[in-house]
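J.: sequence plus the predicted model coming up.
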Amino acid sequence: MSEYGIDIALIQETSEARPRACAIAGYVQLRTDRTYDRKGGTALYYSRSLHCCPIKIPPLVNMEATGCRLAMTGHRTIIIVSVYLPSPKPLLRSDLRALLALGDAVILFGDFNCKNPRWGCAIMNENEEKLDQLQDRLEFEIIAPSTATYFPHNDTYRTSILDIALTKGVALNLNYIETLNRLSSDHRPVLLKMGPPDGERPIPTIKITDWKKVSTAFEKSTLLRSIVYLMTLGRLNRSTML
């Protein structure tokens, strides 16, 4: 936390760790522990220097979440939520809609257990198919790092990018999102930096675009004669002229 100058840390799978044992100097700890078994749970730490306060999370069916409200200069209040969707539970529209409705500007960040080749996974699972369907309806953006976040302890299993961010109504610039090869968990920490440009070297990221929606809009246009697509996926840049 100190090394990377973290303002807000979002934690998933807190298990049965005692709150006092997980205290971090200079940060306020918020937790939502499971009541029915020892696994799962979410937590959030925010720097005491920030204008933050806890928020009440609405009842959820499959997701687990802990959130705060951040007031900042130059931007409307942002709701920031640590999210965990346990595998193999399905992604439910009602859960996602309830979290996105918490404010006009919302960041949901954590382990969604959604796999999609668009951000480097080998396969697409059912949760990601549902996320694809809901992206247009609920009007959110998907931001994913360009390298794996999940490294199974079993070497025969494939690595995946499971830890992603969903944003709605956030006007901050995305400076970068990257996986940090630190700590010993099977999920590596993911660092997301948002704010005004600061001249740092950009790190490859994946900002997911709903290309089906774009294609449909193009087909309906009778004035369109020439279109240039510029798509960036990790380090790969591909341009196609139609």
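T.: Received, thanks.

J.: going by C-alpha atoms from here, please, whenever you check contacts or count neighbours.
T.: OK.

J.: now do the residue positioned nearest the centre of the chain against residue 216, distance only.
T.: Of all residues in the chain, the one closest to the mean position by CA atoms, centre = their mean is residue 165, 1.4 Å from it. Separation of residue 165 from residue 216 (CA to CA, to the nearest Å) stands at 26 Å.

J.: with residue 187 instead?
T.: 37 Å.

J.: the more surrounded of these two?
T.: More crowded of residue 187 and residue 216, by other CA atoms under 10 Å: residue 187, with 23 against 10.

J.: residue contacts, that one?
T.: Residues near residue 187 by CA atoms under 8 Å, 6 or more residues apart in numbering: 149, 150, 151.

J.: and here's the other structure:
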Amino acid sequence: MLVKRRILHQPLPNIQLEFMTALGVEISTLGHSLRLYAEYTPPSSILKTADLTRLLFAAPDSAIVAAGDWNCKHQAWNSCTSNTAENRLLRHAESNDYAVTGPDTPTHYPDNPNHSPDVIDLAVHKCLDARLQLKVLLDEMQSDHQPVLLTLERRPISVQAPTPRPKDEGRKCRHSSHKCHRGQAAVRCGEPHKPNLPDCTAGDCPRPREEPAPCANCGGAHHANLQSCPVFKKEIINKRDGTMAVNSNENNKGRRGATL
């Protein structure tokens, strides 16, 4: 963890956790004390409430933010799916008066074409007297995890209740999640319909499920958010420069968005 020298801070003692790791520092700014933890939960670990209690309630009245790769998915913090471990985190948070916050866009783009981008990098926090905001940044390091900027706003802000978000249509048909400018299409055959949905007018996708979907960008045998996809790389550069990439790859004709 990096802290500016002009900020009063001190390292926190290590907390003995069984299924996760956390490195902490306490900072003091504007007369307030805040405990910050960089947290990591391995994908194979089982989330235990005992670890959550040790991490968040070692100092019961302290303001705490534990942010990092929690490897937890739940619709409550903008993930596409949820399972037992994530439900356990949500129930523990509701029972102990703390919050779990995730950004609006995916933080992890797996290399496995059978896995979709999702939100697994989170901020777990309690006793904050400031509004917490998360924003996914453009990844210059070409990692499968996008960098996330966490901001604490202490000034009073008028906040309206968020409008319930309909499930993203792109995720329903497993279309690219990085704001691809191509139209949505079936993931397996590339035709402009949504497979296995009530509003699908073309019926089920005729392409076998075991056959991998081609990339919407270059037509290759990988998903459109693969960091090594040549067209995706160009789109990142063009996005940074304020322009839009146009794919003229002949192999991509007829595949208007087939991706994972």
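T.: The structure has been received and is ready for your questions. Model, not experiment: these values are computed from the prediction.

J.: neighbour-wise, which of the contacts of residue 187 of structure 1 leads?
T.: Ranking these using other CA under 10 Å puts residue 149 first, with 24 neighbours.

J.: OK, contacts around it?
T.: Going by CA under 8 Å, 6+ apart, the list of residues near residue 149 of structure 1 reads 159, 160, 161, 162, 163, 179, 187, 188, 189, 190.

J.: contacting residues for the fifth one?
T.: If a contact means CA under 8 Å, 6+ apart, then residue 163 of structure 1 has 109, 110, 111, 112, 113, 144, 149, 150, 190 as its contacts.

J.: tell me the residue in structure 2 aligned with it.
T.: Aligned by TM-score structural alignment, residue 163 of structure 1 pairs with residue 121 of structure 2.

J.: please name the nearest non-neighbouring residue to that match.
T.: Leaving aside its sequence neighbours, residue 121 of structure 2 sits nearest to residue 69 (CA to CA, 6 or more residues apart in numbering; 4.4 Å).

J.: circling back to that earlier point, list buried residues within the contacts of residue 149 of structure 1.
T.: Those of the contacts of residue 149 of structure 1 that meet the buried threshold are 159, 160, 161, 162, 163, 179, 187, 188, 189, 190, by 16 or more other CA atoms under 10 Å.

J.: list the contacts for the third one?
T.: Translated: residue 161 of structure 1. Contacts of residue 161 of structure 1 (CA under 8 Å, 6+ apart): 115, 119, 120, 121, 144, 145, 147, 148, 149, 150.

J.: what do you get if the cut-off is 6 Å, keeping everything else the same?
T.: By CA atoms under 6 Å, 6 or more residues apart in numbering, the contact set of residue 161 of structure 1 is 148, 149.

J.: now swap in the last one and tell me
T.: With contact taken as CA under 6 Å, 6+ apart, residue 190 of structure 1 is in contact with 178, 179, 180.

J.: quick check: the aligned residue for the last one in structure 2?
T.: The criterion is TM-score structural alignment: under it, residue 180 of structure 1 has residue 137 as its aligned partner in structure 2.

J.: flag every buried residue along the longest helix along structure 1.
T.: As assigned by DSSP state H, the longest helix anywhere in structure 1 is helix 126-138. Buried residues in helix 126-138 of structure 1, counted by 16+ other CA under 10 Å: 127, 128, 131, 132, 134, 135.
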